[in-house]
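Student: Prediction below, plus the sequence it came from.
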Amino acid sequence: MVVRKAKFFILAFLFLFAVTLLNGTALTYAKDFSVEVDGRQLVSGASLLSEQGRIMVPVRVLGEALGLKVRWYGDERMVILQKGDLLLKLTVGSRVAEKNDGKVFMDVAPKIANGRCFVPLRFVAQTFGCQVRWDQEKQLADVKSGMVKEISLGTLSPLEPMNILNDLGAWYRMNHFGFTHVQLVQYDPQLHIVPCLAEKWEVSPDGKAVTFYLVKDARWHDGEPVTAEDVKFTFEYKLKHLKELARWTVAAIEKIEVADAHTVTFYLKEPLVYSLFKDLAIGIGIILPKHIWEDVNDPKNYTARENLIGCGPFIFESYDPASQTATFKANHDYFAGQPSVEKVKVKYYKNVDALVMALKKGEIAATYDYAMPIPASYAPALEGTPGLDLGVISDLGIMIYMAFGREYPVTEKAFREAVSYAIDYEMLVKAVAGDYGEVPGRGIVPPSLPAYDPALPRLTQDLAKANALLDQIGLKDKDGDGIRELPDGSKLRIPVTPATKKGKETMMVRAAEVICSHLKKVGIDAYIDPEVLGNEEKWQQRVWNDRDYWIYLGYATPGAVIYDGGLMYFVDAQGAFGTCADPEYVRIYQKVRQARNDSEWTAALREAQHYHARELPGLALIWGKALYPYRTDEFTGWAIRSGFGPVNYQTWFALRSR
């Protein structure tokens, strides 16, 4: 028995000696050290290693304490740690780590000891936004994760009905960038397409097919696995039941094939993969659980609690109709790691005044909606509020644009030119946007977009040119009453239809008032369309469905401008909802949609800008800044996404309590 024990200890010693040789240095157990995370002891003594003054801890123990997703690849002796879209790759024996494909260097390399992988505590913790303090007296490494226990947000989009596919409701709009539901891909803060539910993909050479490879450990909130069948079902189901998708690239999907549980291929009718990715990265692209939705034939009226089951970083917990507040909890089993916020409350506000007051009082930390910045007119009320950042960012959208309808005389280029010269843009900007707007150029596309062409001139007022152009096409004031007449002798009366979406109506009506006053100065009796005032449903029907307007004042969302430069608001073509059917314009628009990369897209969009400058199918009226205020007195780490503000997928993993 003694001999057998001696042999065992000798073999064990030789094994450990071999391991230390492979790793290059001797292993020292930090018997007198301990580690705490947020006040709770993590490991101590024999569960810690020390090398070159650096404490090393078991990677899985540390990962779970920090809410990281830990994936071990034994054949490669590599571990991947993930929190949101931040990935850290560590290889045993190497001091070189990969952080989102960029190389970073560690003081010490990961080690294997007693069958466990040990990693440097400070390096990993700080990489994922934690603070690490060494207490010499206690021989204690004190890690503070900064986990946010609860945050309250405000929205102007209704929480009733509770339906994830109602594109006017808060449930859908909150998921444009990942909340209860996520997409195959998403935008990073610089608006590059990055992985989400799909960890990688392959695009066919002809740009008409793309194969997605899903992460293998994603689960729905009810515990069922997420599979390629769910992805296939999602888009076939949406194309069958949601008619509005006909406006987008997903309508070009010809078929979807599933190769295995985690591999799915989209085949398109046209070479539109580049544009498809832009659709898949926003609300249109959220994936649905087949086992929940396959028997639902009226999706927009499906309000059972199960319709809110997703696979995203947050799980729906409750809704209080009295306070109109929804509560969500962190998904601790999220495939990309646990979010840094334990609980989110979202409250509905009836108007911008109430929302702004809640921000000032600190009742909410930020607003949560899609493409709904606080109107610039509220900036003076918010400026100087302690602990509040105005969140001023370049607006990737178009604050206000003008589109022309299909009726004479707005179909005449000379008339559109006259309208463009009649407007006092500096006065309009001052009246509507104050210091947060600028006079736009003739090419529509805002300077915040890389495809912007600075060579095109800015719009200017010239009343003499406006009057001359109107005279030239026979629209003259024959009776001297200050209003021009049409060829049939009737007065030149033109309705101006403003967008009356909640949260936008006040700004749009104010702009319409200014525009009407300017057009009257050149003999156009312009007036605000009374039928859409206070009637969001009528506005949507008139503009998006019937396209029954003469002059329309709208706003371009950042998502639309990223997709096609905002052309969809002006062109009458597949995937758009404008009124200009000029074959040349349609051809250019298709070039934008069928671009295969950034350079082709930029070139096509430059061509579109020159067409706009020449033919004026529509005008940008104000380019501006977007205001997305957020509290800085309680929270830090807001991830400001270009064009969209501070509340987004990245923020859920980066936010910290002060």
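Tutor: Everything's here; your move.
Student: CA only for contacts and neighbour counts going forward, please
Tutor: Will do.
Student: mind listing the strands in the stretch 1-150 of the chain by residue range?
Tutor: Counting by DSSP state E, counting those that start in this stretch, the stretch 1-150 of the chain has strands at residues 28-29, 34-37, 40-44, 49-51, 54-58, 69-73, 78-83, 86-91, 96-99, 102-105, 111-113, 116-120, 131-135, 140-144.
Student: Return the list of helices and strands in contact with the first one.
Tutor: This points to strand 28-29. Judged by 3 or more CA pairs under 8 Å, 6 or more residues apart in numbering; DSSP states H and E, strand 28-29 is in contact with strand 49-51.
Student: which other helices and strands contact the strand it packs on?
Tutor: Partner elements for strand 49-51 (3+ CA pairs under 8 Å, 6+ apart): strand 28-29, strand 54-58.
Student: now with 10 Å?
Tutor: Judged by 3 or more CA pairs under 10 Å, 6 or more residues apart in numbering; DSSP states H and E, strand 49-51 is in contact with strand 28-29, strand 54-58, strand 116-120.
Student: One more to weigh against that first structure:
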Amino acid sequence: MNDLTMNRRTVLLAGSASLLAGLMPQMTLAQSNNAARMNVIAFPEPPTLFIGLDQNGSTQTVSGKIYESLLSYDFDFTPKPGLAESWDVSEDGLTYTFHLVKTAKWHDGEPFTADDVVFTTKEFLMEVHPRARGIFQNCETIEAVDEHTVRFTLKQPFAPFLMGFEMSTAPMIPAHLYRGTDFRTNPNNNKPIGTGPFKLAEWNRGSYIRLEKNPDYHGEGEPHLDEIIFQILPDAGARAVAIEQGQVQQAQFFDIEMFDIQRLSELGNIQLITKGYEFYAPVARIEFNTRVEPFNDKRFRQAICHALDKQLFADAIFFGLGKPATGPISNRTRFYDADVKPYDYDLEKAAALLDEMGLKPDANGVRRTVKFLRLPWGETWARFAELVQQQLALIGIKVEIEPADPASWTSKYANWEFEMTSNYPYQFGDPALGVSRFFVSSNIRKGVAYSNCTGYENPEVDALFEKGATATSDADRQAAYSAAQKILVEDVPMAWLVEVDFPTLLDKGYEDVVVSAIGVNETYRKARKA
């Protein structure tokens, strides 16, 4: 660990113990009896717990215990029962029939039925959830066969259809509370009603969210925990101290600054888990606005790719929790292909490409000044932007870092008001669900974040992603996605740098916590004290 990192950590931790002490009475009170309880960090505080309208990361982590979908997924993406206890797929790949759990109830006591599934997928999600809309628009019909059986009939094969029933993609919504209402202003949005193993008991905004055991949960003998309390700790140092002192038993994603992960994982009562993020498989990257000069010239983008040391980013920014990326698809996602154009760290190649463009250094050695819109999710991304700035200076590209808060970053990104920015969106287990959305020209939609905001257009890539989504054999899908990866890595509308391994820090006194490919966003129906 270098001196700069040590100084950053010292500054973060200085005063954090006293800040945490101000939270201690609340935490101590929460642990005053012998109930089976778990304290988890929630950072940042969720804007809402209604997962139907918001898929923010912290919303998913909390609401994943309240809401459920039809399926869950093993670490290798094998579907597992959720609210569907079994399912059948026709030989032609057009008909999917789900047999639902018969004992599931909504938290208000009403039964969960096929009508709720039809309403959720045919009406609710189609109106408010862009990612789900991309899945269920493939359906010719969605119908209730009987009270506990639902049949989806597709217009044409859509290979990843079974991957579309993850909790944040297709959360089941109670039809009896939402049908015929304005989904976005429904008063039930403020008091979430799901079918999950935990119910919302209390939300003290700015302080904590307390979930309590659902006594009517359909899983026999589940859940095993009585309460889960999500502690809202805005200060990075306080979050680290809370783990260190045992005031919370779990942290996840970027809750803890990356430079502190290894130290905390070496505490005797803490384990470091990197499983449970396979469904998300983020690739930290730089996105270029290909509409503006000089980013509209792929030679400039290629020069940047040669000037960025991927291994240094993996080591210095993510502290070994990740590996250098090769392209748009993570090696943890289906249909990854490593046989693409390599961008080795080579300043001479980078400079030659800039010379070829006619971008010669001025008296100060500067060829071009560009702006980098900094991602506002903590210290990790501040250091990421600083390293980009340092490395591109070596080839005469001067980088001006533009700060942003979450709201302004999202607005600028969605409305194409950037030249370069960093990002790490989720892949959702299949290129058709989490990757193609950033490259197909039909998804160039101003005002919509996490779509094709780079403005990249290539009809051949559009056709390959379409073939990859609709082909019925894995071999044909692989061929299409391999071809798409090769083209994209040549055109580089983005610079893919690191396949990030998100860390979960978990108290060893708990078990069966990370049991699926969505890890900490799961229901925790199986989680228990050891």
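Tutor: Now that the structure is in, tell me what you want to look at. These numbers were taken from a predicted model, which means no experiment stands behind them.
Student: hmm, back to that, deepest in the core, which of the helices and strands packed on strand 49-51 of the first structure is it.
Tutor: Comparing these by mean neighbour count (mean count of other CA atoms under 10 Å), strand 54-58 ranks first with a mean of 23.
Student: what range in the second structure does that strand sit on?
Tutor: Per the alignment by TM-score structural alignment, strand 54-58 of the first structure matches no residues in the second structure.
Student: Helices of the stretch 201-350 of the second structure, start to end?
Tutor: 236-244, 258-265, 298-307, 310-312, 347-357 (DSSP state H, counting those that start in this stretch).
Student: mean per-residue distance, the shortest one to the first structure?
Tutor: To tie it back to what came earlier, the one meant is helix 310-312 of the second structure. Compared with the first structure after the fit, helix 310-312 of the second structure shows a mean deviation of 2.9 Å (mean CA distance after the TM-score superposition for the first structure).
Student: Also the second one?
Tutor: Its aligned residues in the first structure lie a mean 2.5 Å from helix 258-265 of the second structure after superposition (mean CA distance after the TM-score superposition for the first structure).
Student: So which bits of stretch 600-619 of the first structure are buried?
Tutor: Neighbour-count burial for stretch 600-619 of the first structure flags 601-602, 604-613, 615-619 (criterion: 16 or more other CA atoms under 10 Å).
Student: Tell me the counterpart of Thr506 of the first structure in the second structure.
Tutor: Using TM-score structural alignment, the partner of Thr506 of the first structure in the second structure is Glu379.
Student: Its match contacts Met258, doesn't it?
Tutor: Yes - here Glu379 of the second structure reaches Met258: they are 8.7 Å apart, a contact under CA atoms under 10 Å.
Student: okay, and the common contacts of the two?
Tutor: Shared contacts of Glu379 of the second structure and Met258 (CA atoms under 10 Å, 6 or more residues apart in numbering): Ile317.
Student: Tell me the counterpart of Phe235 of the first structure in the second structure.
Tutor: In the second structure, Phe235 of the first structure lines up with Thr121, judged by TM-score structural alignment.
Student: residues near the closest residue to its match other than its chain neighbours, how many?
Tutor: Leaving out its chain neighbours, the residue that sits closest to Thr121 of the second structure by CA to CA, 6 or more residues apart in numbering is Phe136, at 6.7 Å. Residues near Phe136 of the second structure, counting by other CA atoms under 10 Å, number 21.
Student: didn't Phe136 of the second structure look like it was pressed against Glu127?
Tutor: No - judged on CA under 10 Å, Phe136 of the second structure makes no contact with Glu127 at a distance of 11.0 Å.
Student: so what sits against both of these two?
Tutor: Common contacts of Phe136 of the second structure and Glu127, defined by CA under 10 Å, 6+ apart, comprise Thr121.
Student: Glu417 of the first structure pairs with which position in the second structure?
Tutor: In the second structure, the residue matched to Glu417 of the first structure (TM-score structural alignment) is Gln302.
Student: Next up, the contacts around that match.
Tutor: Contacts of Gln302 of the second structure by CA under 10 Å, 6+ apart are 295, 343, 349-350, 353-354, 489-495.
Student: can you rerun that using 8 Å?
Tutor: Shown in contact with Gln302 of the second structure (CA atoms under 8 Å, 6 or more residues apart in numbering): 343, 350, 353, 491-492.
Student: any idea whether the alignment partner in the first structure of the residue nearest to Thr121 of the second structure is helix, strand or coil?
Tutor: Phe136 of the second structure maps onto Val250 in the first structure, with residues paired by TM-score structural alignment. Secondary structure, DSSP: H, G, I helix; E, B strand; the rest coil: Val250 of the first structure is helix.
Student: How about Glu379 of the second structure, nearest residue that isn't a chain neighbour?
Tutor: Take Glu379 of the second structure and drop its neighbours on the chain: the residue closest to it by CA to CA, 6+ apart is Glu257, 6.8 Å away.
Student: ok, now Lys467 of the second structure?
Tutor: Spatial nearest neighbour of Lys467 of the second structure, excluding adjacent residues (CA to CA, 6+ apart): Ala480 at 6.3 Å.
Student: Now for the equivalent of the one you found over in the first structure: which residues touch it?
Tutor: Under the alignment by TM-score structural alignment, Ala480 of the second structure pairs with Ala604 in the first structure. By CA under 8 Å, 6+ apart, Ala604 of the first structure lies in contact with 588-589, 591-592, 595.
Student: Over in the second structure, see which of these survive.
Tutor: For those, the subset whose aligned partners also touch in the second structure (both residues aligned by TM-score structural alignment, their matches' CA atoms under 8 Å) is 588-589, 591-592.
Student: could you redo these as a markdown table and give each row distance to Leu627 of the first structure and secondary structure?
Tutor: Formatted as a markdown table, those follow (distance: CA to CA, whole Å; DSSP: H, G, I helix; E, B strand; the rest coil):
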| residue | distance to Leu627 of the first structure | secondary structure |
| --- | --- | --- |
| Ile588 | 33 | helix |
| Tyr589 | 30 | helix |
| Lys591 | 33 | helix |
| Val592 | 29 | helix |
